[in-house]
Structure formats: C-alpha cells, structure tokens
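A.B. asks: coordinates only, sequence not included:
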C-alpha cells in the first residue's frame, strides 16, 4: 500500500494545479446542485419496527390532517400570576392581541385570554387554565414549516413577551417557533482558531499552519454539501449534521497535520521535494488510511442498532472521515507543491523549530525515557485516575431531553399548573383494518385506560376516529386515536408502567379484531432504550472485532491491539463518569439546567471514541514499530517514537479537544453533550492511555510486543504501514547536509 500512496502523493505534488482544480470543480458542482435543488434536512425522530414506530406510522397514514398540522409550529405561551390571572385581564388581552400580529399566524381568533376561554367553554377549561387559576396557556399556531423555522420569528415572539411581562405577570414560551435555532458558526470558528494557534506552535511557520486548516474547511464543506444533496433521495436528520461538523473538522486537521509534519521530516533528509511528498504520503499517509478505516468501521457499525437517526449520524461521520483521508492523500501534497519552498515560511523566530533532532532531547524524548525506565508507576497512576473519574457513572441516567435552555421556564410552569405528564402525552392508536369498524375496539381501549393508575383526568379520555364526516368522525372509522396524559413526568417509572399497561390491553382489543399501539415521545424513549440495550453487546462485538483484526494487520502484533482495546475501556468509562458529573449532577456549573445523559450517547460515544483512540494508537505506535524494525531495541524504539511522534500527537489531540469542546457553545443540547463527552474522551484516551499507559505496557513486554505467532504471521497481509518500501526513495545514498526549510529551495 505504501508504494501506491507514494506514487499518489508524488503525482499530486507534481500535478498540483490539476489536483487543486479537480477539488475546486467538485465543490462548484456540489454548490450548484445545492442551490438548484434547495434540499432540506429532516427533523423528525422515528423508530421503525417498534411499537411506537408503528403507532406513529399509523397516525401519519390514518390521520393525515393531524399529521400535517403537527408539521406546523404551535407555540405554547404560558402566563402565570401568583395573585391569579383574573387580576391581569387587561394585560393578558393586550398580549393576545400582539400575538395575533406575528407573521403567518393562523386561527388568530383562538389566541385569547385563557380565563375568558375557560369561562366560555367549560369543556376546555382544564386544558387552558390551572385549577387554582394562576397559570394559563395560549396557543399560537403559524403557517410555517417546522423544519425551516426562521430565527427572526422567534425573536419577534420573545420581543412581544418582554413587552408584556411584569407587574406580577410572568410569561414564557415553549415548543413551536421556540425551536428555531441560530445556525451560529461560533463553535466552528473557535475550534478552527485554536487549531490554527496550535499548528503555528507545531510548525513555527504561518503557511504550514494554514495548510491543514484549508484542508479541514474544504473537507467539511464537501461533506456537508454531499449530505445536503443526498437528502433528495434519502432522509438525513438535521441532528446528524452536528457530529459530522465536529468529527469532520477534527480528523481533517489531524490527518493533515500528520502528513505535513512527515513531509517536513522527509524534506530535511534531502532529495527532490516531490519524492519527499511521496515518502510522506507513503509512510504517514498509510497510517492515516488505516486510522481513518478504523474510525469508519466504528461509526458505520452503528447501523446494527437499527435506529435511523443513529445510522445517519454514523454514515455522515464515516463520509466526513473518508473525505478527510482523501484530502490528506491528494489535497495536502498538492497544496505543498503549490506553496513550494514557501510552505514552511515565514518562520516565527520565537517559536522553537518543530523538527525532531536526533542529537537533541525534546520534552517528549525525556518523557519517553521516564516511561520506559519505570513503567509500572505510570501505569498504576494513569489507570487510577481513570477509575476515579469513572465512579460517578454508576449514577448515570439516560433520557432524550432536547429542550433548549430558553424553554425550561415555560415547561416548569406548565408542569406546575397542569401536572408533570402534560409534556409527555401518550398517543394510543387502535386500528381495526381497512374493512373493519374500530368502534368496539376503541370503546374497550378507552374503558381499559380509564381504569389504569396514573392517568390524568381519566374521565376526559375519549377516542377520535378517522371517519369521512369531519363533524362526526367516529362513525365508519377503521382507526381511533386516544390521547392519554400521565400524572407523572415523561421519564418516570410510573409513566413507563402506564405505557406498558396500555400495551397490555392488546388481548382485549385483539378479541374484537383490532390492534393497539402506543406512540409519542415517552413511548419512543422506552422503545429506544430497549433497542439500545439489545444492540449494545452485538455492536461492541462488531466494532471491537473488526477493528482488532485491522490493528493486527497494522501492527503485526496481538499484544499491541489488545492493550489498546483494554485501555479504551478505561477511558470511555471515565468519560461516562465525568459527563454524568457535569450534565446530570451539575458539577462545576457548566450548564444551567441539569438533565439526563442522551440515551444514544453511550453507544455512539463507544463507536466514535474507539475509532479516534485507534487513530492515536496508529499515529504514535506505528513510528515506534518502524524504529524497532530498523534496528533499535524495544525501549529505544519507544523513545524514538516519542521523539518523532509525541509533538504531532499532542498537537493533534489538543486540536481535536478544542474543536469538540467549542461545540458546547451550541444552543443544541445534543451538540453540547456530544462535544463535551468527545472532548473529555479524547483527553483521557490520548494523554493517559495512548501517551502513557500503552507505551509503558509495551516497554514491559519488550521484543515480544512486536511479534505474531508463526502460523498467524503467514495469514496476515503485510500492509507496510511503516513505509519500509518507500523510506529511501529519492534520497541519495551518500551523506548530505539536511535542507533548511523555509530559507532556500533545491
């Protein structure tokens, strides 16, 4: 493989303008397609094949008008007054009048004072006014698409609320237009800014620092454009794009950093620059290919879970990594060729030369000697830190709370006035078949539900059919919809038990020729947990198994992949512990509203972090093996690996941590938690496991760390990750003075 990549890197360097033009042409075509097609990301959450998924599918099919209505934003404006809302009639009336003036409002006649509405229509009183008359609800419906909510519309609503809030009247809002999100870009900009600073320190030159940055922007831009175009023939959820941005930026810059650093080393050895680019691509590029392949395997394997959103996240992340690898192998050599002798200039005099010097002990070299001299204390201390960090994971609670911070106040008021279950309604669908009457089954279901515990206002539970007469839709209906409001919170065990009790009515409903299913967010969460529990072990087996086989081929060793895999277990458990401390226990006050860990985060984190962990394993340890194969002792090879790789790996880890951590600036809960967890995971795995524990254990194993059993050695292909076949191509066999980069050209 190294020979193929050598010629690819050399070709890209020599035919730089052709390669750069090809990348520009592909970007131009994709931009044209996006502009012409105007594709949209999806924003729904589905669980096909589950009971909740069947219920939601039947709702869409049998109640299309209701489903279409659900695609419109319905904002709940909550008004609250401790002295009673009837004391603020004039103020609330003025508020309602201004709400009707918002853009695209439909049915403005329904935007009224909840006290007046409750008096005029007693049947609706319990739905709009609390029993004590202190909290009321006003619904504002707008003719907009939930998938494309304008941020200006949200700002206009908040301005109206601010104008009428005060004098004892509190006003908040949730759902609907409140779900409009600022597309921002602050997180990406901050991450790229930190990456640029780190690369300046790593290279000591401005242009060299720009090259990985350019690659990262181009790679992520192309990935996002490809995802947008793909929405024309498949569903891609908006939530999936968050991880694509995070992972795409991070790996693009990391891989480019690795290639550019190796190119600098090869240029220092002399010879033609094109050959140096070929050697860099043949050696470091081979490591990048296998590192990227490991990440791709880990994230693509997420599809075994069977949840579309997680599958889309995995496929999007895999696409981002694939584009990053391709850019490293072609775009980086082309950019190096375009900048020529100016690639490592202008030099920044107060930043020390980043190139490894065989005659000078760097901080990494001294640290490496400390590791191999006394490995046991480093192993014990490193693992002890991770074990201590993992302890809070025992209290980890899972959930799917996607509520933004500016909706929390409204939801708390709603729960206070109408019960905790008002935010977690269950949608029960009873279907009798296309030729059957649903009435007998629906009546049985309603009677059964009224007799269950934890149902809010059971006397008001009724069913609505899908008959042809809009005024009386129950006669002739083949499907019924029953909305059940629990007394308990959506994530509570009581609500879960209620949902299962409704599903347990199935034999009674089936006795009259119908079927019953329960949907809604609470039901989806329950089914999601079941699917995740069932998929976790098979997923880990697939990911670890495939990656382990890849690592055997990369390192031609059983011990090194085994040590790396076991180390990953420690780092990911420590990540769960710290994430629980911050997001669930409120440690350090980093978030204003504590919440459970996103239910899909553990399994997703396992996939992504395992792939990234193997990245650093490949980057650092392949150089150690390379030096071992070229004659150094096992311990000296480890020290040499630190000399050549520690600065690059440290820089790459700092960049990745910065990119991930910057996404805590996002208003999206998913992005905040994913960004934090990934940043912590990379910190633990890169700096404790890969930089300390793994080299320490390898040093204890000595020469046997780098061997395979004879029978297995014959079966494993030689991928030549170390680039032995291209190591000296283009380098004169006679002694030469090293080329001083950034000052002259051959």
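C.D. replies: Right, received. Where do you want to start? Note that the coordinates shown come from a computational prediction; the quantities given were computed from them, not determined experimentally.
A.B. asks: C-alpha from now on. contacts and neighbour counts both.
C.D. replies: OK.
A.B. asks: Can you show me the strands along the stretch 151-300 of the chain?
C.D. replies: According to DSSP state E, counting those that start in this stretch, the stretch 151-300 of the chain carries its strands in the segments 170-174.
A.B. asks: take a look at this one as well, against the first:
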C-alpha cells in the first residue's frame, strides 16, 4: 500500500512538531512576535495600497485603455468629477469659477475642465473633471485632503458641491478595520468561553487567530507595493483569516483539553493533539487552498490575486495553529484542564456518549427519507431567487446615500440622465489615414452609433497631438449596471462599428469603466463552469483518497452546492429583490457583485470541507470499528456535533459582522458566507449527511477493489499512530 505524507508520515511529523514546540514555548512565541512586529513596521514603511481597479488582459476594453494611456497620457491618469448644483447656477458663476481655480492650484492636479461646458439643460446642475498625475489608487491622501478643503470652502446653503468618479470612489472605500469584525470577534469570544469554560483557553485560541491575520494583512500590503491588489482581497483575507484561524485553533485546543482531562501529561497531549486534530487542520486548510487555486482558471489578474491572498491567509492560519498554538499550550501547562467559569465543567466527549447530538441524529436516522425530503425542499426553495441572478460591478449608485460620490451620482442622473454615469468611450485608431478620411470616419462613427435607440447623444471627438487617434463618447440612455447598456455595448462591437472599420481600414475600440466592468463580468460568467469543474474535481479526488469511497465525495459535492445555491438565493432576494434590505442598511435594490458567485463558490467549497472531514472522520472511524453503518453515523455525528456547532457559530458570527460595514459589496460577501456556513453546518451536516448515509447504508464506503489497491493510504486524524502508541504503551 502506498503511503502519502498526509498519512502516518504526516502524523509522526506533526507529533514531533507538537512536542518540540511545547518544549521550546518561549523561543517560538518570541519568534512569532518578532515576525509580526517586523512585518507590521515594513508594511507601514514601504507597503502599498489596495485598489478597486480591475484589469483584464486581452479584452478589448483593456487593449483600448492601454492604447489610451499611450497616446493620451493626460487622459490615462485618474480623475474625479466635480458636480455642482443650485437652483440657478448662472447666479453662482463667480463661485464656480473660483472653485475650479482653487482645484487647479492643488499640487498633484494636472488639469481642470471648464465648468461652463458641463452645464445641464436645466441650468441647475453642472459637472467638470479634475485630473490627477497618478492612478486613483496612488493619489496621495494629502492631495485629496486639499481637494476636499477647496470643495468645502465652496459649499454653501445655496450651492451643493459633490465629488464623484474613480478617485472619489477609491478614497471613499471602507478599509478592513472597523466595528464589523469586532462584532464577529466579540461573538467568537462568547462562544469560545461557553465551549471551553475557560478564559485562558479562549484567549489562547483567539490570540493565535489574530496573530495569523496580522501576518497575512501586513504581507498583503507589502505585495501591494509591487502589484495591484484588489480591496476585496484584503477584506476576504481578513474574513477568512479570523474565521479559519479560530476554527483551526478550536479543533486542536478541544482535542488537547480532552487529553488533559483524561490524565495525559502535557507534552504527550500536545503531540497527540497535533498528530490527530492537527492532521485534520492540515487537510481542511489544504482543501481551502486547492479550492482557491481553482480560481486561477478565470484568467483575470484581480481574481487570481484575491484567490492567492485568501490562500495565503489560510496557509498562515494553519502554520500558526501548528507552531505557535502548541508553544502556548506548553506554556499554559495543566491550567487549561480546569474550567474557570462557575457552572461549567470539563468532560471528554466520546462517540458512545448519549448527548443532544446523538439524540438528534437518532431521530434523523429513524426517519431518513422524511428528513432528507424536508431538508432538500427547504434548500431548493431558498435557492429559487438564484434563477433571477443579475451580476454587475457596483456603481456609485449603490453606495450609502450619505457619501459624496453617491450624491454626485444622483445629481448627474437627475441633471443629465443615468447614462452620464457610465459613458462608453470609443478610441478610434486611424493611424496612416489621411486627415480628410479620418475626419469622415469619425463623422460616420458618430452617425451610426447615434442612430442606436439606446444612445442619447455623442460627445464630439478630440484627437491626440500626433493626430492618429480620436476619442469619442457614446452616452447611453440607461445606467452603467443596466442590462440595456450591456446590450448596447454588444451591438456597438458586433454590429455597428465593424462596418465602419472595414470601410475605412481603421480600428475602433470601446472602453471606459463601464465597458471594462461588463467585460470582466462576462469573463467571470463564462469561466464559472470551468472553475466549478476544476474545484469539484480536485475536492472529489481528495475526499476519495481520505475516505476511500466514491459515494461520500459525490454526496459532499452535492450538499455543498445546495448550501451555496441557497445562500446566493438569499443574497439575490435581499439585494436584487429588496426583501429585508432596509434591515441591513441597504438603500434600494442592486445587481449582485460580478465576482461573488465564482469567489463564494470556491471559498465555501473549501470551508465546507472543515466540517465534512471532521464529521466523516469520526463516522468512518466508527464504521471501521463496528461495521454498523447506521450506528456509526449516530455515534460519529453525535461525537462531533458540539465542536461543529461551536465552529460554525464562530465562523457565521465573523462573517455576519461584516453586514455592519458601510459598503454594499462587503455586506453581500458577509451575507453569502454567513448564510452558507450556517446552512452547511446545520441543514447539510446535521440532516442531509446523516439521512443519506443511513439511506445508502454500506454503499457509502464502497470502492472498487482495483481502485482500492492503487490508491494511497491517507490517515487524516492519525488513528494509525494512536493505535501504535496504545499498542506499545
């Protein structure tokens, strides 16, 4: 039989690692403190900034953006739109001119548009651009503060001034630090105290998670100094880092305290805890990393960076749990065995104990078909709204109403129409064409595009100094996130512009933030089936190796898909349909952020393996011991229900805490992950898994003999090592 490192070799390695860390507790602790402090100092000194800018190499919008930056350097820099509103702007002409002049004098501003050219027909709203010398994510806070000072000085009861555009959006983003994660951590503290009955155990578990998160976030900022790192990557790393950091430490801490209560000495207990629960942590962390690496097939640098950031945060959480935690356990000694809260006592749960978990599983096992049917119907009903899923990147119109970029968005919509918030920029490359022909081509482009029923009007073209490229704007009648705008972009590229291009031998690219967002959304949608195939395939193989079964990984995949579908269905109901949106502080309805389906699928598929492995390891252990399929399910689920419930409560609380954030995107992510984890740990793990395992009986563990002979042996929780220790003990 072939042996993998995840089997006895890994168990022995983890056992020795645990004992070594316990024996060298102080040096290990000092080493981690030095790492955290060093990374923190470096990230503040030379670290970069996360950004909301997406890139899509090879897409027409990205090719055009690169060409634009090359031939129109000033246009290629970032900008913000100044929006001014009053009952009669003609009466405030002097104030508006002074505002423009003041902005033009700000260091870092390279040009300011003429306010007189941006007046709405009503005469109550005008807009003009302010261009900066750096990309939006690199604009200095000091520069933006000076811009705000000029704007604040121009505001009055009769004159409203707001700031929109990419720089305003970038500056308004909510960072990861705030009350959101503090709420989740506070709930985690309560759950850990109830689970352990010990402030010391709670504190050590939480400390390891927070140190891991600190290392991850500091490293991400250092990487951001060299490459573009999306804002969402930082948020996801924080969410997942806290959640899995606490969960992984919880698994190991629970096993260690069981051993201490049973009378085992501290070093041996730590070694065995790492060899058993630590093996499950390595396995669970590996599945999350595998799932995240599956996102690379999307082919979008921003999504790849998000995936790598989350994978790194999970790897750090695993390493901290396997090195720092055992060092802290060794320093704490036997004090962890004693509860510190009145009324709470330690006990060593066993699979054969009668508890709430076993009583519940017994009830499900006696009525497997009824339990299965009710759970399946409930999950499918919750997934129904998913059929109405609409994805897009968020616009300023989905930002909180009190933000300046949201007010700017609303004023532009009111004064000019929704299309002004999402113009389609046409880059006409007429290199080598005589000036007269180039002028005729630009005129024809304007005529054929203006004839489309969803085009309000065309902004006249402006040529670069070399005279080989012209810029034009098509202003849609619909907003940037509207499906009609997407249809217009497709018509322009596929039907309207190709005829003019072939007639004059020129290239016309359609770009701009709206076009890029639509292109990224399309690529994410097109690649989702590939991501699902890769992730499900890899996880299927891993689970087949772990449990030597074909049916177990198949049921696991179906169960996880149900929880993800139900969670996304609830997200659609809240954000698209508006059901209960006001309770979450969401203003109105909006499409779902484009990357949420693919990103949540990978994250949740990986996270769900924590509970799947933890439960099925115990069930399989009982099955191998007794050969009784029904009884092994009851005892295995009963033995793990308490820890699974605690872990799910912590993870759900951490994710739900982000519902208190300001940004709808953060709320969407938090709701999707919180609901999915909650459903997965309850409906899936406590109803669907035991009911289907009872229904399929011995078939759960069937594996063709030829496949059984060639598959390597994977001992997740180190049972073989324990058996050897007990035999020689």
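C.D. replies: That came through, no problem. Keep in mind the model is a prediction, meaning the values are calculated, not measured.
A.B. asks: residue contacts, residue 506 of structure 2?
C.D. replies: Residue 506 of structure 2 makes contact with 428, 429, 430, 431, 500, according to CA atoms under 8 Å, 6 or more residues apart in numbering.
A.B. asks: Need the counterpart of it in structure 1.
C.D. replies: Counting by TM-score structural alignment, residue 506 of structure 2 lines up with residue 514 in structure 1.
A.B. asks: if we can go back for a sec, for PyMOL, what selects the buried ones among the contacts of residue 506 of structure 2?
C.D. replies: Buried residues among the contacts of residue 506 of structure 2 (16 or more other CA atoms under 10 Å), as a PyMOL selection:
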select buried, resi 428+429+430+500
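A.B. asks: what's the counterpart of residue 652 of structure 1 in structure 2?
C.D. replies: Residue 652 of structure 1 maps onto residue 647 in structure 2, with residues paired by TM-score structural alignment.
A.B. asks: Now for that match: which residues touch it?
C.D. replies: 246, 247, 250 are the contacts of residue 647 of structure 2 under CA under 8 Å, 6+ apart.
A.B. asks: Please apply the same query to residue 675 of structure 1.
C.D. replies: So residue 675 of structure 1 contacts 246, 660, 661, 662, 663, 664 (CA under 8 Å, 6+ apart).
A.B. asks: try it again with 10 Å
C.D. replies: For residue 675 of structure 1, the contacting residues are 187, 242-243, 246-247, 657-666, 669, 681, by CA atoms under 10 Å, 6 or more residues apart in numbering.
A.B. asks: Got a ChimeraX select line for the buried ones in those?
C.D. replies: In ChimeraX, this line selects whichever of the contacts of residue 675 of structure 1 come out buried by 16+ other CA under 10 Å:
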select :187,242,243,246,247,657,658,659,660,661,662,663,664,665,666,669,681
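A.B. asks: can you tell me how far the nearest residue to residue 262 of structure 1 once chain neighbours are set aside sits from residue 395 of structure 1?
C.D. replies: Excluding its sequence neighbours, the residue lying closest to residue 262 of structure 1 (CA to CA, 6 or more residues apart in numbering) is residue 280, at 5.2 Å. From residue 280 of structure 1 over to residue 395 of structure 1 the distance is 47 Å, taken as CA to CA, to the nearest Å.
A.B. asks: These two - which one has more neighbours?
C.D. replies: residue 280 (32 against 13; other CA atoms under 10 Å).
A.B. asks: Which position in structure 2 pairs with the more buried one?
C.D. replies: In structure 2, residue 280 of structure 1 lines up with residue 273, judged by TM-score structural alignment.
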